[in-house]
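A.B. asks: build me a structure from this.
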Amino acid sequence: MDRTLLNTLFGYTFTLLMCYLLFTILAPFLTTMVWAGTIGAISYPLYDKLLARFRCRENLAAVAMTTLVVLALIIPLVGLIFTLARETALAYQYIEGVTSGQSGSFMESILRHPQVSPLLDRIRPLTGSFNLELDSMLLPALKRGLASLLNYSTGIVKNFLGFLIKLMLMLITLFFIYRDGRHFLRRFWPVVGIDEKMRATIATTITRVLDAVLYGFLLTCLVQGTLGGLGFWVAGLPSPFLFGILMTVCAPIPLIGTAMIWMPGAIYLLTQGRILAGVLLMVWSAVAVSGIDNIIRPLFISGRAKLPIPVVIFGVLGGLLAFGLTGVVAGPVIVALFLVFFESYGEKEMAEE
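C.D. replies: The predicted structure follows:
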């Protein structure tokens, strides 16, 4: 065998082996690194302004920027997680009492209410052929959803030490992204061997998609909070503006999100004898408030990221299924980079013809 070919094969094998070992080492921290990279990429323009304000003292600017992230994002997030765990536990205990028969008379009074009973009588013939018993399905389904959320939130609280370690690692990574990110990229691109035009395209695409994901994320939360506050106002509940803000804040929470605000409101209406208002608020919130994010989020992201809507939908949902919550960010970025390389290869082929 030719000596040069043997050396090339050995070099590639060694490189692949080192990449595999590096991935194995970093795999437990990929989620932490992805979120640190996302926050760093989105907030880097603000870091540049702080760097200029601190007269190019990189350490001081990086510390200041990381502190801002902690105050604006991390502390509210931790508070939300503990609040979620507490409120979900209370809601689960209540639903547990209802499904175990301790509050059976309450549930029966709702189902037999003059305003609810005719609606159920109209729905039952439509669901009868599927053997669906709405009475017995509603609370168990709600109980299972709350149980999943309870396991998720209390799991974080119980493993708070592990959560805290990952949080500290994310902040440390974020600090070095701010301080050394620009210097790392200067050394990284020559090793990859990509031409200057492609480098600029990749950097622009990543920044644009991340910005679009954040933009769509925030706008979707605002829309959900607005619709939720509108539902509270129509239902006659107090402080609809305040509860709308709370739903905006809670919208990003996985699994239940805004339901931790509107569900207690609907239950309060039911316990006060306002059965129709409680049921309508529950239906409106479940369909319009909690369900609308699956429709409008891809629209917001698509327009700003300059990507087709199907690409965004598959990127977000596929990323979510493959990587969990991190995939909401990673999915669209991966799909967008694939399209960049695909289009670049197509342009080269056309130029050669």
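A.B. asks: from now on I want contacts and neighbour counts done on CA atoms only, so please keep to that.
C.D. replies: Noted.
A.B. asks: for residue 307, what are its contacts?
C.D. replies: Contacts for residue 307 were tallied using C-alpha atoms under 8 Å, 6 or more residues apart in numbering; they are residue 336.
A.B. asks: for it, helix, strand, or coil?
C.D. replies: What DSSP: H, G, I helix; E, B strand; the rest coil gives for residue 307 is coil.
A.B. asks: also residue 255?
C.D. replies: Per three-state DSSP, residue 255 ends up coil.
A.B. asks: that one and residue 88, how far apart?
C.D. replies: Between residue 255 and residue 88 the computed distance is 12 Å (C-alpha to C-alpha, to the nearest Å).
A.B. asks: try residue 270
C.D. replies: Applying C-alpha to C-alpha to residue 270 and residue 88 gives a distance of 19 Å.
A.B. asks: between the two, tell me which one has more neighbours.
C.D. replies: Shown here are residue 270 and residue 88; by other C-alpha atoms under 10 Å, residue 88 has more neighbours (22 against 19).
A.B. asks: another for comparison:
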Amino acid sequence: MKESRVAKYFLVFLLVVLLYLSLLIILPVVKNIILALVLVFAFYPVYDFLNKYVKNKTLSSFLMLFLILMLIIIPGSFIIKSLISQSNTAYSFFIKYDFNELYQYMPEYFAETIQLQKYVGDLLLNVKNFIVSFTPGFITSIAHSVLGLFIMFFIMFYAFRDGKTWVVKFEEYLPLKKEYTKKLLLDGERIIGAVLYGYILTAIIQGSLAGLIFFLLGIPNPVFWGFIMIILALIPFLGTAIIWLPAAIIEMLSGNYFSGIILLILGFIVITNIDNLLRPKLISKKADVHPAIILVGVIGGLSVFGFTGMILGPLILTLLIVIIKFFTLEFQS
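C.D. replies: The predicted model follows:
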């Protein structure tokens, strides 16, 4: 009896030590692993569709890696380079811009009290410093690092090919009742889909389209403003109008009436309504996520993970809430 108890304590001790050492090993590449799994989840419907015709899981997985490389990794590297350059240009342009034209349309009290150029200039400086400080690490760990890319693609390949087997194994090892396990996986899948497609994808489409409109109308630094609008589209009660509406006004005050009016029209009719059209279709009522979780997830995720935190933050928080909910049900029963 005593030997049996000693053996149990030894196994628990060994497990804790191995978990700690495993954590130390995984920690440097955890961002790559999580991002790889998120990409697999996002593109898995495409993989399923492709595999119906290819009928070879290994070949379909390789084709998906090539597709992700072409659609995300390579364009993402160029976009990040443009983002660094344009963040500096946008800040310099704003600091040098003559705000007297704008102030003459404002009551004298507001013009003297608000000090728009100072406040927005300080905000842009902080945004610029944030982009510059996080970008080198992001490029090193994800885009330009051979090791980072290898880990991501290695995980993605096996996740595409063997993902369904992993889920079955996960069900077997999870210490919950079977009915709770299945419901946990279904709810987790539904909520991850809601965050990924309903919030993040919608924000990326909205901000990217707004940035494209800026580019077509000849408004400076469209990549920078597009990125800012993607973040704002994720934050409840703010939205992209904080950028495109003042931009349209500044264009008209600068004498560019055509681009200013077109931006106003497209802003109200197209950019604003993307959110209203796409999100309800991409999120089921059962999988709706509270806006506060998205807000905290985006801001906290950006602080912890950098650019990728914009996606990882909300996903991690929503998953945590789902898991807490089911563990509570398990312990109550």
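A.B. asks: quickly list what's touching both of residue 255 and residue 88 of structure 1.
C.D. replies: Counting by C-alpha under 8 Å, 6+ apart, the shared contacts of residue 255 of structure 1 and residue 88 are residue 149.
A.B. asks: just the element for residue 86 of structure 2, please.
C.D. replies: Per DSSP states H and E: residue 86 of structure 2 is located in helix 74-96.
A.B. asks: which strands and helices lie in contact with that helix?
C.D. replies: Here helix 74-96 of structure 2 touches helix 116-138, helix 222-234, going by 3 or more C-alpha pairs under 8 Å, 6 or more residues apart in numbering; DSSP states H and E.
A.B. asks: so which of these is the most surrounded?
C.D. replies: Comparing these by mean neighbour count (mean count of other C-alpha atoms under 10 Å), helix 222-234 ranks first with a mean of 24.
A.B. asks: the next helix or strand after it vs helix 222-234, what angle?
C.D. replies: Later in the chain than helix 222-234 of structure 2, the nearest helix or strand by DSSP H and E is helix 241-253. Using axes from the mean of the first three to the mean of the last three C-alpha atoms, to 10 degrees, the inter-axis angle of helix 241-253 of structure 2 relative to helix 222-234 is 140 degrees.
A.B. asks: who are the packing partners of helix 241-253 of structure 2?
C.D. replies: For helix 241-253 of structure 2, the contact count by 3+ C-alpha pairs under 8 Å, 6+ apart identifies helix 100-103, helix 257-266 as packing neighbours.
A.B. asks: which among these is found nearest to residue 16 of structure 2?
C.D. replies: Closest to residue 16 of structure 2 of those, according to C-alpha to C-alpha: helix 257-266, at 57.4 Å.
A.B. asks: next, the buried residues of that closest one.
C.D. replies: By 16 or more other C-alpha atoms under 10 Å, the buried positions in helix 257-266 of structure 2 come out as 259, 260, 263, 264.
A.B. asks: next SSE after that helix?
C.D. replies: helix 272-282.
A.B. asks: figure out how far that following helix is from the centre of its chain.
C.D. replies: Distance, stretch centre to chain centre, for helix 272-282 of structure 2: 17 Å (C-alpha atoms, centre = their mean, to the nearest Å).
A.B. asks: and if you look at stretch 277-285 of structure 1?
C.D. replies: 25 Å.
A.B. asks: which residues touch that stretch?
C.D. replies: 228, 231-232, 235, 259, 262-263, 265-270.
A.B. asks: what subset of those is buried?
C.D. replies: Neighbour counting by 16+ other C-alpha under 10 Å classes 228, 231, 232, 235, 259, 262, 263, 265, 266, 267, 269, 270 among the contacts of stretch 277-285 of structure 1 as buried.
A.B. asks: many thanks, we can stop here.
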